[in-house]
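Chemist: Fold the following and give me the result.
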Amino acid sequence: MIDQTWKEMYKAAKEVQNSCKISNHMEAGGIAATVLSASNRIYVGVCVDTACTLGICAERNALFNMITNGEKEIKRVLTIMPNDKNGAQCGACREFMFQLMEKNYRNIEIMMDYEHGKVVTLGELTPNWWL
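Modeler: Predicted structure coming up:
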């Protein structure tokens, strides 16, 4: 369901999504993500892609932004791909969210398809965490 908070998260992600070449070995901004914290604050991040795998996904970038600002609980995650579609986070981002919220990761809402209002929980997306 697309409520006002999802709309604000989508808008915030679109505002920072701006694919650009930084150097011959680095690009950024093709994917943007927003995270809604437990305090209802929206944090943004963009992907940073490098030739040597030292880059970072937009989701973890947004989560680092949240943690930098003193928060540690996630309610929602929204990602916008370069084709303006949404989707599930990669395994590394899911694992980061698991470890961040070990006792309550299952309830994190993930926007899978903004256009159709499809939302799943991280628990539905990844039901069996290795720990």
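Chemist: C-alpha from now on. contacts and neighbour counts both.
Modeler: Will do.
Chemist: Show me where the chain has its strands.
Modeler: 20-23, 26-37, 42-50, 74-80, 109-113, 118-121 (DSSP state E).
Chemist: Please tabulate those strands in TSV, including the columns distance to residue 56 and mean neighbour count.
Modeler: Listed next are the strands of the chain as TSV, based on distance: least, C-alpha to C-alpha, whole Å; neighbours: other C-alpha atoms under 10 Å:
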stretch	distance to residue 56	mean neighbour count
strand 20-23	14	12
strand 26-37	9	24
strand 42-50	5	23
strand 74-80	14	25
strand 109-113	19	22
strand 118-121	23	17
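Chemist: Format those strands as TSV; extra columns: distance to residue 99.
Modeler: Formatted as TSV, these follow (distance: least, C-alpha to C-alpha, whole Å):
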stretch	distance to residue 99
strand 20-23	31
strand 26-37	16
strand 42-50	19
strand 74-80	12
strand 109-113	16
strand 118-121	16
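Chemist: wait, which of those is closest to residue 66?
Modeler: strand 42-50 (5.9 Å; C-alpha to C-alpha).
Chemist: quick check: angle from that closest one to strand 26-37?
Modeler: 160 degrees (axes from the mean of the first three to the mean of the last three C-alpha atoms, to 10 degrees).
Chemist: what is the orientation angle of strand 42-50 with strand 74-80?
Modeler: If you take the same axes, to 10 degrees, strand 42-50 sits at 50 degrees to strand 74-80.
Chemist: one more to line up against the first:
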Amino acid sequence: MKNLEKDTQKLIQAARQAQLNSYAPYSNFRVGSAILADNGKVYAGCNVENAAYPLGQCAEAGAIASMILDGGQKIVKILVASPNEKICPPCGGCRQKIKEFADKNTEILMCDNQGNIQTVDIAGLLPFAFELD
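Modeler: Got it, this is the predicted structure:
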């Protein structure tokens, strides 16, 4: 693995492991995601498709749900692992889900299958986000 900081390496490993468990019989596009939360724990998720397409779940949503279930409240860093040579940015719905648990310091990393990473902050990912107020 490239010379990356330890947290990023953990996220890549967790997201890649989650990717292996992805349920993607319709698209064959297996996505993994991993979150470093404010409690120091890592939470992973994979995409889970459904024949009724809108009922599927994205990898990011699964990771967020795991974080919340375990008591984490904020995303420090989130990584989305693509199954191919292109980065896989979060869909619009997941961008808003990430925003709900992010702050201006949250790092959003998108990784291709070669280990290339692109990083953005929440303002770059979702410039016109809905806000609680």
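Chemist: With respect to residue 100 of structure 1, which of the strands of structure 1 lies nearest?
Modeler: Of all those, it is strand 74-80 that lies closest to residue 100 of structure 1, at 8.7 Å by C-alpha to C-alpha.
Chemist: Next, the mean deviation of the closest one compared to structure 2.
Modeler: Taking mean C-alpha distance after the TM-score superposition for structure 1, the mean distance separating strand 74-80 of structure 1 from the aligned residues in structure 2 is 0.7 Å.
Chemist: quick one: contacts of that strand?
Modeler: With contacts defined as C-alpha atoms under 8 Å, 6 or more residues apart in numbering, strand 74-80 of structure 1 is touched by 6, 9-10, 13-14, 31-38, 58-59, 86-89, 101, 107-112.
Chemist: cutoff 6 Å now
Modeler: Applying C-alpha atoms under 6 Å, 6 or more residues apart in numbering, the external contacts of strand 74-80 of structure 1 come out as 31-38, 86, 108-111.
Chemist: Now the two most distant members of those.
Modeler: 31 and 38 (23.4 Å).
Chemist: middle-most residue in structure 1, spatially?
Modeler: residue 59 (3.1 Å; C-alpha atoms, centre = their mean).
Chemist: any idea how far residue 7 of structure 1 is from residue 36 of structure 1?
Modeler: Per C-alpha to C-alpha, to the nearest Å, residue 7 of structure 1 is found 12 Å from residue 36 of structure 1.
Chemist: Find residues that contact each of those two.
Modeler: Counting by C-alpha under 6 Å, 6+ apart, nothing touches both residue 7 of structure 1 and residue 36.
Chemist: re the thing from before, now the spatially closest residue to the residue nearest to the centre of structure 1 that is not a sequence neighbour: how far from residue 5 of structure 1?
Modeler: Leaving out its chain neighbours, the residue that sits closest to residue 59 of structure 1 by C-alpha to C-alpha, 6 or more residues apart in numbering is residue 33, at 5.2 Å. As for residue 33 of structure 1, its distance to residue 5 of structure 1 is 14 Å (criterion: C-alpha to C-alpha).
Chemist: try residue 31 of structure 1
Modeler: Distance of residue 31 of structure 1 to residue 5 of structure 1, computed by C-alpha to C-alpha: 20 Å.
Chemist: Check structure 1 for its longest helix and report it.
Modeler: helix 4-16 (DSSP state H).
Chemist: Just tell me the aligned range of that helix in structure 2.
Modeler: On structure 2, the counterpart of helix 4-16 of structure 1 by TM-score structural alignment is residues 6-18.
Chemist: how big is the offset of that stretch relative to structure 1?
Modeler: Looks like 0.9 Å for stretch 6-18 of structure 2 (mean C-alpha distance after the TM-score superposition for structure 1).
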